[in-house]
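> Fold the following for me, if possible:
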Amino acid sequence: MLILLPPSEGKAAPRRGAPLDLSSLGSPVLNPARERVLDALGELASGDPVVAATTLGLGRTQVELVDLDAGLRTNPTARADRIYTGVLYDALDWASLDAAARRRGASRVLVTSSVFGLVRPGDRIPAYRLSGDVSLPGLGPVAAVWREVLGAAVEEQLGDRRLLVDLRSGTYAAFWRPPASLARRVATVRVLHESDGRRSVVSHFNKATKGRIVRALLEDGRTPRTPAALAEVLRDLGWLVEVGDPTAQGTRLDVVVTEV
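A predicted model of the protein is given here:
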């Protein structure tokens, strides 16, 4: 089983640590694209901070975040599972997982990143600010950069028998969409909040539940190989799960919750 996560917009900036070393990251096939994004982002952030903030979609009170991007190659790094924060990652709570669950996470979890493409939990990266819908001067949309190369890296990690559990948000799903040849081994998960007989997608419920799902799967340890088998595991773990019809891009599982 391979679990694809979105990144968090907020990130913890380490105060100490070695600078970025691309050769130490997983999926080295992505390094040329990583270099291109780092160069374009660094050049933007080293110029006019107001222009950079506007391009990055930052508010007036967030201009200091441009400094993170200006120092990406020299700022301290830390493990990615300590860099990413926010509702999903708070619910996942890497630090409190037992040793066996952390070992599973090291081989089963990948985070989609606007700067690095794919990141393993143990990869050492700096904090950064670059949303997946940004277009960088001289480079263009970062999503387009990753669409060219991400598929080969994901499929290399997936192998011939693993199930892909896609928990990415729409912005990061645009970086790579599974081909029809993988459809029978792809499960996308949508979280629906049910209240007074109505169902809707609510960001907070969606993120928190996805974090809890990943945590539960890592603690449980089973390795389902089909979307239907994953649905059964999730039901065993206490969730209400509805399985959609297979499509050319996989099978959607709807996880229905009534409280966060």
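> Could you use CA atoms for every contact and neighbour count after this?
Noted.
> Around the residue lying closest to Ala53 once chain neighbours are set aside, how many other residues sit close by?
If the residues on either side of it in the chain are set aside, Ala53 comes closest to Val63, at 5.7 Å by Cα to Cα, 6 or more residues apart in numbering. For Val63, the number of neighbouring residues by other Cα atoms under 10 Å comes to 16.
> if I look at Leu88, how far off is Leu167?
To Leu167, Leu88 is 11 Å away according to Cα to Cα, to the nearest Å.
> residue contacts, the residue nearest to Ala53?
By Cα atoms under 8 Å, 6 or more residues apart in numbering, Val63 lies in contact with Pro49, Val50, Ala53.
> Alongside the first, I'd like the structure of this one:
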Amino acid sequence: MLVLLPPSETKRDGGDGPPLDLAALSHDADLGPVRTDLCDELVALAGDRPAARAALGVSQRQDAEIDRNAALRTNPTLPALDRYTGVLYDALDAGSFTRATRDRARSRLAVCSALFGLLGADDPIPPYRLSAGSKLPGSGTLAARWRPALDPLLARIADGELVVDLRSGGYAALGTVPGAVTVNVLARRPDGSRSVVSHHNKSHKGGLARLLATSRAEPADAGAVARLARRAGHLVERDGNHLDLVIPA
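Purely as a prediction, here's the structure:
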């Protein structure tokens, strides 16, 4: 089983790993050329502050994000699972994993990044700023650039194991996973009706990711994922390969 996570815009500073080595990242043979081009473009773009702000969707007060990109190839690295922060990653709480659960999570978790494509949980990366909706000058959308490389890679992965896709829409557009189990978070109102949860869905998806990453169970299909979540106390509704996590409004 592979649990596919979105990244986060917020990232932890620092690190104790060596500078970025793109060839050392997972799936280099498939994704290396796109990674190299995007890294080169981000570093060059950092030299033009107004253009970088426009492309990245940041303000002058966020110029530290541009500084991160300028130092992309020289800053220290951290494992991807430790680099990303924010609501989903707070709920995942990888820092509390035991050695055994960390090993299990390492083999089950991956991150879909706008800059690096598909990352393994322990792939060493520096802090950076690039979102799925960013538009680099003189190039197509990031989805248009990634899909020729990510689509066939994700199809091969999905052909051999179950994929639980917890990505948000913008990151799901970077590459399609045939037959993946998808998840929404719905709020149940007192009258029984449902509404889509927006921001706080990240927390519930992070909790589900933690459950799937650390469980000794090895779900083989959407039904098994739903049963595992229900045993952990979640209210889950299933429609084929799609699951709704239902929470009180």
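> If you rank the contacts of Val63 of structure 1 by neighbours, which is first?
Ala53 (21 neighbours).
> from what I can see that one touches Gly59, true?
Yes. Counting by Cα atoms under 8 Å, Gly59 is a contact partner of Ala53 of structure 1 at 7.2 Å.
> Can you work out which residues contact both of Leu88 and Leu167 of structure 1?
Contacts common to Leu88 of structure 1 and Leu167, judged by Cα under 8 Å, 6+ apart, are Lys210.
> List the contacts of Asp90 of structure 1.
Counting by Cα under 8 Å, 6+ apart, Asp90 of structure 1 has contacts Ala208, Gly211.
> Leu45 of structure 2 too?
Leu45 of structure 2 neighbours (Cα under 8 Å, 6+ apart): Ala51, Ala52.
> and Asn234 of structure 2, how many residues sit next to it?
You called it Asn, but residue 234 of structure 2 is His. Neighbours around His234 of structure 2, by other Cα under 10 Å: 16.
> The one 4 residues further on now?
A count of neighbours around Arg238 of structure 2, defined by other Cα under 10 Å, yields 14.
> Let me know whether it touches Asp244 as I believe.
Yes. Counting by Cα under 8 Å, Asp244 is a contact partner of Arg238 of structure 2 at 6.4 Å.
> What's the separation between Leu2 of structure 1 and Pro28 of structure 1?
Counting by Cα to Cα, the gap from Leu2 of structure 1 to Pro28 of structure 1 is 18 Å.
> should've said Ala229 of structure 1
With distances taken as Cα to Cα, Ala229 of structure 1 is found 32 Å from Pro28 of structure 1.
> which ones are touching the residue mapped onto Val236 of structure 2 from structure 1?
In structure 1, the residue paired with Val236 of structure 2 is Val241, using TM-score structural alignment. Residues in contact with Val241 of structure 1, defined by Cα under 8 Å, 6+ apart, are Ala231, Leu234, Arg235, Leu253, Asp254, Val255, Val256.
> overlap between those residues and structure 2?
Among the contacts of Val241 of structure 1, the ones whose aligned partners also touch in structure 2 (both residues aligned by TM-score structural alignment, their matches' Cα atoms under 8 Å) are Ala231, Leu234, Arg235, Leu253, Asp254, Val255, Val256.
> average distance between the host helix or strand of Leu234 of structure 1 and structure 2?
Assigning secondary structure by DSSP states H and E places Leu234 of structure 1 in helix 227-236. Helix 227-236 of structure 1 differs from its equivalent in structure 2 by a mean of 1.2 Å after superposition (mean Cα distance after the TM-score superposition for structure 1).
> That helix: which residues count as buried?
Pro227, Ala228, Leu230, Ala231, Glu232, Val233, Leu234 (16 or more other Cα atoms under 10 Å).
> again with stretch 168-183 of structure 2
168, 171-177, 179-183.
> JSON lines please, covering those residues and showing secondary structure and distance to Ala94 of structure 2.
Shown next, in JSON lines, are the buried residues of stretch 168-183 of structure 2 (DSSP: H, G, I helix; E, B strand; the rest coil; distance: Cα to Cα, whole Å):
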{"residue": "Ser168", "secondary structure": "coil", "distance to Ala94 of structure 2": "20"}
{"residue": "Tyr171", "secondary structure": "helix", "distance to Ala94 of structure 2": "21"}
{"residue": "Ala172", "secondary structure": "helix", "distance to Ala94 of structure 2": "23"}
{"residue": "Ala173", "secondary structure": "coil", "distance to Ala94 of structure 2": "26"}
{"residue": "Leu174", "secondary structure": "coil", "distance to Ala94 of structure 2": "25"}
{"residue": "Gly175", "secondary structure": "coil", "distance to Ala94 of structure 2": "25"}
{"residue": "Thr176", "secondary structure": "coil", "distance to Ala94 of structure 2": "26"}
{"residue": "Val177", "secondary structure": "coil", "distance to Ala94 of structure 2": "25"}
{"residue": "Gly179", "secondary structure": "coil", "distance to Ala94 of structure 2": "27"}
{"residue": "Ala180", "secondary structure": "coil", "distance to Ala94 of structure 2": "24"}
{"residue": "Val181", "secondary structure": "strand", "distance to Ala94 of structure 2": "22"}
{"residue": "Thr182", "secondary structure": "strand", "distance to Ala94 of structure 2": "22"}
{"residue": "Val183", "secondary structure": "strand", "distance to Ala94 of structure 2": "21"}
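> distance between the ends of stretch 131-151 of structure 2?
19 Å.
> Repeat that for stretch 179-197 of structure 2.
Stretch 179-197 of structure 2 end-to-end distance (Cα to Cα) = 24 Å.
> do stretch 82-97 of structure 1 as well
13 Å.
> What residues of that stretch count as buried?
82-89, 91-94, 97.
> Show me where structure 2 has its helices.
Assigned by DSSP state H, the helices in structure 2 fall at 28-45, 49-56, 63-70, 80-83, 87-92, 99-108, 142-160, 169-172, 201-214, 222-231.
> will you turn those into CSV that also has distance to Leu130 of structure 2?
Formatted as CSV, the helices of structure 2 follow (distance: least, Cα to Cα, whole Å):
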stretch, distance to Leu130 of structure 2
helix 28-45, 8
helix 49-56, 6
helix 63-70, 9
helix 80-83, 14
helix 87-92, 18
helix 99-108, 24
helix 142-160, 10
helix 169-172, 12
helix 201-214, 19
helix 222-231, 32
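> do you know which of these lies nearest Pro18 of structure 2?
helix 80-83 (13.6 Å; Cα to Cα).
> Please say which of Leu2 and Pro28 of structure 1 ends up with more neighbours.
The neighbour comparison of Leu2 of structure 1 against Pro28 (other Cα under 10 Å) goes to Leu2, with 21 against 14.
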